[in-house]
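Participant: Sequence first, predicted coordinates after that:
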Amino acid sequence: MSAHPAWRTTFHLRFRDFDYLGHMTATSYLAFFEEARVAWLTEGTGARQPAYVVARQEIDFEREVLPGDGPLTLTIEPIGRGARRVDVREELRGADGTLRARSTATLVMWDREARRPRAVSDAESRLFGG
């Protein structure tokens, strides 16, 4: 759907990302996807603080992430959109390129003052391939 190639960023693993089993916690996957989305929207639209809410997210955990598997590469690609939302496909890969997790998410653009969904802006529309 997007007129742009998948966007990429890299994150280094942190001590707090791991649980007592020695692999990355489920909450850290969510945190990395969220941090990547904020960076993607900030870079792509110029907004200092992108305003959106996650309406839906589905994650498939393909392979565990261990402390030596970083840095992680995350990619984001818009795959659908509406007047107030964008659907994205996301991947998280280890330093060796192995897919560790994939996600699909629906991001609803948010009006901070009115506390409700808002229309996709022109800058967001360009980023989403519209």
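Facilitator: Cool, the structure landed. Residues are numbered from 1 along each chain as shown.

Participant: When you work out contacts or count neighbours from here on, use the C-alpha atoms and nothing else.
Facilitator: Noted.

Participant: Wait, W7 touches T75, no?
Facilitator: Yes. Counting by Cα atoms under 8 Å, T75 is a contact partner of W7 at 5.3 Å.

Participant: quick one: which of these two has more around it?
Facilitator: A direct count of neighbours by other Cα atoms under 10 Å for W7 and T75 places T75 higher, at 21 against 16.

Participant: Okay, the more buried one and R116: tell me how far apart.
Facilitator: Separation of T75 from R116 (Cα to Cα, to the nearest Å): 28 Å.

Participant: got it, and E35?
Facilitator: Note on E35: its distance to R116, by Cα to Cα, is 22 Å.

Participant: and if you look at F15?
Facilitator: F15 is 36 Å from R116, by Cα to Cα.

Participant: Between the two, which has more neighbouring residues?
Facilitator: Counted by other Cα under 10 Å, F15 and R116 do not tie: R116 has more neighbours, with 12 against 8.

Participant: before we go on, here's another structure to hold up against the first:
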Amino acid sequence: MRHIYRCPLRWADMDAYGHVNNVVFLRYLEEARIDFLFRPEKDFKQGSVVARHEIDYKRQLVHRHHPVDIELWVTEIRAASFTLTYEVKDGDVVYVRASTVIVPFDFETQRPRRITADEREFLREYTDAEEEAVAA
């Protein structure tokens, strides 16, 4: 299953050519990630931090007044980290493919922590079965 976030575009997001600035895409990914991880029914209450981003720009996104879709899913779950993969897109048109490695973090002790059983169960719901088979 994939999580879909409808990301609004803002005037300040565009560069001098009217395209969404490449740096802004990192904020879009953050918005999608927060929308995914911090929902009332399931969330990472104990906290998490980003360990790594990888982003592949496919085509320019021209600023407009309607949102762009960000599809997000889990591609890897380890003992103390997991990887989210994203596509920023309109239908079949992909503007960006990206991934983020997330580390669960205990802010009280200021240390990384292991993924809890509840968190692992939640993440597995969003694991793409095809990609999981390739990773194995």
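Facilitator: Done, it's in. Everything numeric here is computed off the predicted structure, so don't read it as measured data.

Participant: Which strands or helices does the longest strand along structure 1 pack on?
Facilitator: Longest strand of structure 1, by residue count under DSSP state E: strand 99-111. Strand 99-111 of structure 1 is packed against strand 52-61, strand 85-93, strand 116-117, with contacts defined by 3 or more Cα pairs under 8 Å, 6 or more residues apart in numbering; DSSP states H and E.

Participant: which part of structure 2 lines up with that strand?
Facilitator: Counting by TM-score structural alignment, strand 99-111 of structure 1 pairs with residues 94-106 of structure 2.

Participant: Spatially nearest residue to D35 of structure 2 (excluding sequence neighbours)?
Facilitator: Y5 (7.1 Å; Cα to Cα, 6 or more residues apart in numbering).

Participant: With D56 of structure 2 instead?
Facilitator: R97 (5.2 Å).

Participant: Where in structure 2 does stretch 25-33 of structure 1 fall?
Facilitator: Residue span in structure 2 matched to stretch 25-33 of structure 1, by TM-score structural alignment: 21-29.

Participant: Next, the buried residues of that stretch.
Facilitator: N21, N22, F25, Y28, L29 (16 or more other Cα atoms under 10 Å).

Participant: Pretty sure the first one sits against A12.
Facilitator: Going back to what we said before, that points to N21 of structure 2. No. Checked against Cα under 8 Å, the pair N21 of structure 2 and A12 is beyond contact range at 9.1 Å.

Participant: Wasn't E131 of structure 2 part of a strand?
Facilitator: No. Judged by DSSP: H, G, I helix; E, B strand; the rest coil, E131 of structure 2 forms no part of a strand; its state is helix.

Participant: Number of residues surrounding it?
Facilitator: 12.

Participant: Trace it over to structure 1, please.
Facilitator: Using TM-score structural alignment, E131 of structure 2 sits opposite a gap in structure 1.

Participant: Which secondary structure element is home to the nearest residue to E131 of structure 2 once chain neighbours are set aside?
Facilitator: Distances taken as Cα to Cα, 6+ apart place T75 nearest to E131 of structure 2, at 6.3 Å, with adjacent residues excluded. Following DSSP states H and E, one finds T75 of structure 2 within strand 68-77.

Participant: Contacts made by the longest strand of structure 1 with the rest, please.
Facilitator: 51-65, 84-94, 116-120 (Cα atoms under 8 Å, 6 or more residues apart in numbering).
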